[in-house]
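S.K.: Sequence isn't available, so here's the structure alone:
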């Protein structure tokens, strides 16, 4: 099966005293943490806590929303500063997905989303990737093969397709920003198993959520964020023992 090779393979992402401001107002401030390959980090916080702005920073996406944003501190990919990466290289290294992707998929076919992500020169066929598509629970939904309109897919199948594309890119850091909150309860376990398998392959996975208890069992590391600050960072079981859930 053909895959798109990442230019670099990162095993550790360090965040050091990292802050972001827009016109003097903090989106988040003085954040320090470490994400490591093979681990799944769950970032929990209410709406407006700053978690999306923080996560978009890893792919330099905040600039599209806040042209005047300024940063202090640093993000290091295996010791190399985020700012030293070319944008194309960074977008290959980091996959960031939020709920907007679920909505925009409705206007695309399978072939169109593959071309959008990898370019029109990338040769793709459902037959060639059938076994992997089946592993991600998508194959049976592709009734028109590459011409299948993605509006016909259920939420679980859309998320499965996004996970498939993420695996195809071979990104080192996968960020799922509240996108899994759209899953029905009966589908959480299936997606959880997919993510665990991706983590075992060496991915760094970060999941943000506004519904803590649904995904707590999935996490190796739990971070709780509020008002632009981390108020807890550590093992999920210790958070439970503190009586915070």
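M.R.: Noted; the coordinates are in hand. Quantities reported herein were computed from a predicted structural model and do not represent experimental measurements. Numbers count the residues shown, from 1 in each chain.
S.K.: CA atoms for contacts and neighbours, from now on please.
M.R.: Fine.
S.K.: tell me which element the spatially most central residue of the chain falls in.
M.R.: Most central residue of the chain, judged by C-alpha distance to the mean C-alpha position with Cα atoms, centre = their mean, is residue 175 at 1.7 Å. Assigned by DSSP states H and E, residue 175 falls within strand 173-177.
S.K.: next up, a second structure to put side by side with the first:
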């Protein structure tokens, strides 16, 4: 495997209830790269993103997968799931709703094994970069934000990114979750993601090309479970003008 390749997808097809939803996907993701998975609703974007972290088998009963996905040269099906998902951090829109059923203290204990008041200086700086440090500034604010029902959607997405970052993964997969940010939050998060890509690879699944086309090196255009185009953003826009 090429030393710059972090994920390689070979001849991947996915069937659910005998219906083929992904067809012969071949794709390489390099280190320090931002890749867009772009396409209309039901194109197979989420199915592809979840395949990388072997999540589809936990969501669907009658599923069959052929082909292979390699992470640093090793088949993802042969990697212990907890380790795989610590190295490849996956997030999607239901995380924003599901976090409401836990408290801030419970999330910190589950994910980091500490209390919110015990964050390190480095973690607080990261929260500042994500524009949510005000929540952790003092005891009063921590108490006010103990329930996630008091958080904005943008703040919850920033917090989910924070939880992923502190685990120091090699790859981030954002499965449509960033599409839910307002314009102000979107610019801040996009700038932040571009800054951190020097140390990580980012995969962003989206139905809105204009949101991320200025920071991505490569795009995969999916439609009806097949790759219609893969290559540079510039090449895509020449072949498929908006």
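M.R.: Now that the structure is in, tell me what you want to look at. These numbers were taken from a predicted model, which means no experiment stands behind them.
S.K.: Onto which residues of the second structure does whichever helix or strand comes after the strand holding residue 175 of the first structure map?
M.R.: Downstream of strand 173-177 of the first structure, the first helix or strand assigned by DSSP H and E is helix 185-200. Under TM-score structural alignment, the match for helix 185-200 of the first structure in the second structure covers residues 183-198.
S.K.: and what of stretch 211-227 of the first structure?
M.R.: Under TM-score structural alignment, the match for stretch 211-227 of the first structure is residues 208-224.
S.K.: same deal with stretch 68-78 of the first structure?
M.R.: Aligned by TM-score structural alignment, stretch 68-78 of the first structure falls on residues 62-72 of the second structure.
S.K.: Name the residues of that stretch that are buried.
M.R.: Residues of stretch 62-72 of the second structure classed as buried by neighbour count (16 or more other Cα atoms under 10 Å): 63-64, 68-71.
S.K.: Save these as TSV, and put in distance to residue 235 of the second structure too.
M.R.: Below are the buried residues of stretch 62-72 of the second structure laid out as TSV (distance: Cα to Cα, whole Å):
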residue	distance to residue 235 of the second structure
63	34
64	33
68	27
69	26
70	27
71	27
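S.K.: Narrow those residues to those in strands?
M.R.: Counting by DSSP state E, the part of the buried residues of stretch 62-72 of the second structure found in strands is 63-64, 68-71.
S.K.: ok, which pair from those is furthest apart?
M.R.: The largest separation in these, counting by Cα to Cα, is between 63 and 71 at 21.5 Å.
S.K.: List the buried residues for the match of helix 185-200 of the first structure?
M.R.: Of the residues in stretch 183-198 of the second structure, those buried (16+ other Cα under 10 Å) are 185-186, 189, 193-194, 197.
S.K.: what's the answer for stretch 159-178 of the second structure, then?
M.R.: Neighbour-count burial for stretch 159-178 of the second structure flags 159-165, 168-178 (criterion: 16+ other Cα under 10 Å).
S.K.: Equivalent analysis for stretch 221-234 of the second structure, please.
M.R.: Burial within stretch 221-234 of the second structure, assessed by neighbour count using 16+ other Cα under 10 Å, is assigned to 221-227, 229-230, 232-233.
S.K.: Same check on stretch 103-116 of the second structure?
M.R.: For stretch 103-116 of the second structure, the buried set under the neighbour-count rule, 16+ other Cα under 10 Å, comprises 104-108, 116.
S.K.: Closest one of those residues to residue 14 of the second structure?
M.R.: Closest to residue 14 of the second structure, out of all of those and judged by Cα to Cα, is residue 107, at 33.0 Å.
S.K.: Can you classify that closest one as helix, strand or coil?
M.R.: Here residue 107 of the second structure is recorded as helix under DSSP: H, G, I helix; E, B strand; the rest coil.
S.K.: The first structure: which residue goes with that one?
M.R.: Alignment note: residue 107 of the second structure maps to residue 113 in the first structure; criterion TM-score structural alignment.
S.K.: Tell me which residues touch the nearest residue to residue 14 of the first structure once chain neighbours are set aside, please.
M.R.: Distance criterion Cα to Cα, 6 or more residues apart in numbering; nearest residue to residue 14 of the first structure, sequence neighbours excluded, is residue 34 at 4.5 Å. By Cα atoms under 8 Å, 6 or more residues apart in numbering, the contact list for residue 34 of the first structure reads 12-15.
S.K.: re earlier: for the match of stretch 68-78 of the first structure, the distance to its chain's centre please.
M.R.: 18 Å (Cα atoms, centre = their mean, to the nearest Å).
S.K.: Over to stretch 123-137 of the first structure?
M.R.: Using Cα atoms, centre = their mean, the mean C-alpha position of stretch 123-137 of the first structure is found 21 Å from that of the whole chain.
S.K.: and it, how far apart are its ends?
M.R.: End-to-end distance for stretch 123-137 of the first structure: 22 Å, by Cα to Cα, to the nearest Å.
S.K.: cool, stretch 176-190 of the first structure as well?
M.R.: Terminal residues of stretch 176-190 of the first structure lie 16 Å apart, using Cα to Cα.
S.K.: Show me what residue 6 of the second structure aligns to in the first structure.
M.R.: Counting by TM-score structural alignment, residue 6 of the second structure lines up with residue 12 in the first structure.
S.K.: Tell me, how many residues neighbour that match?
M.R.: 19 (other Cα atoms under 10 Å).
S.K.: right, and it touches residue 39 too?
M.R.: No - taking contacts as Cα atoms under 8 Å, residue 12 of the first structure lies outside contact range of residue 39: 10.1 Å.
S.K.: so what's in contact with the two at the same time?
M.R.: Residues touching both residue 12 of the first structure and residue 39 by Cα under 8 Å, 6+ apart: residue 204.
S.K.: which residue of the second structure sits farthest from its center?
M.R.: Most distant from the centre of the second structure: residue 140, at 31.7 Å, with distances by Cα atoms, centre = their mean.
S.K.: Okay, and it sits in which element?
M.R.: Going by DSSP H and E, residue 140 of the second structure is part of helix 139-144.
S.K.: residues contacting the residue nearest to residue 226 of the first structure when sequence neighbours are not counted?
M.R.: Among residues not flanking residue 226 of the first structure along the chain, residue 49 sits closest, at 4.6 Å (Cα to Cα, 6+ apart). When contacts are counted by Cα under 8 Å, 6+ apart, residue 49 of the first structure is found next to 225-229.
S.K.: same check, this time on residue 185 of the first structure
M.R.: The contact partners of residue 185 of the first structure, taken as Cα under 8 Å, 6+ apart, are residue 214.
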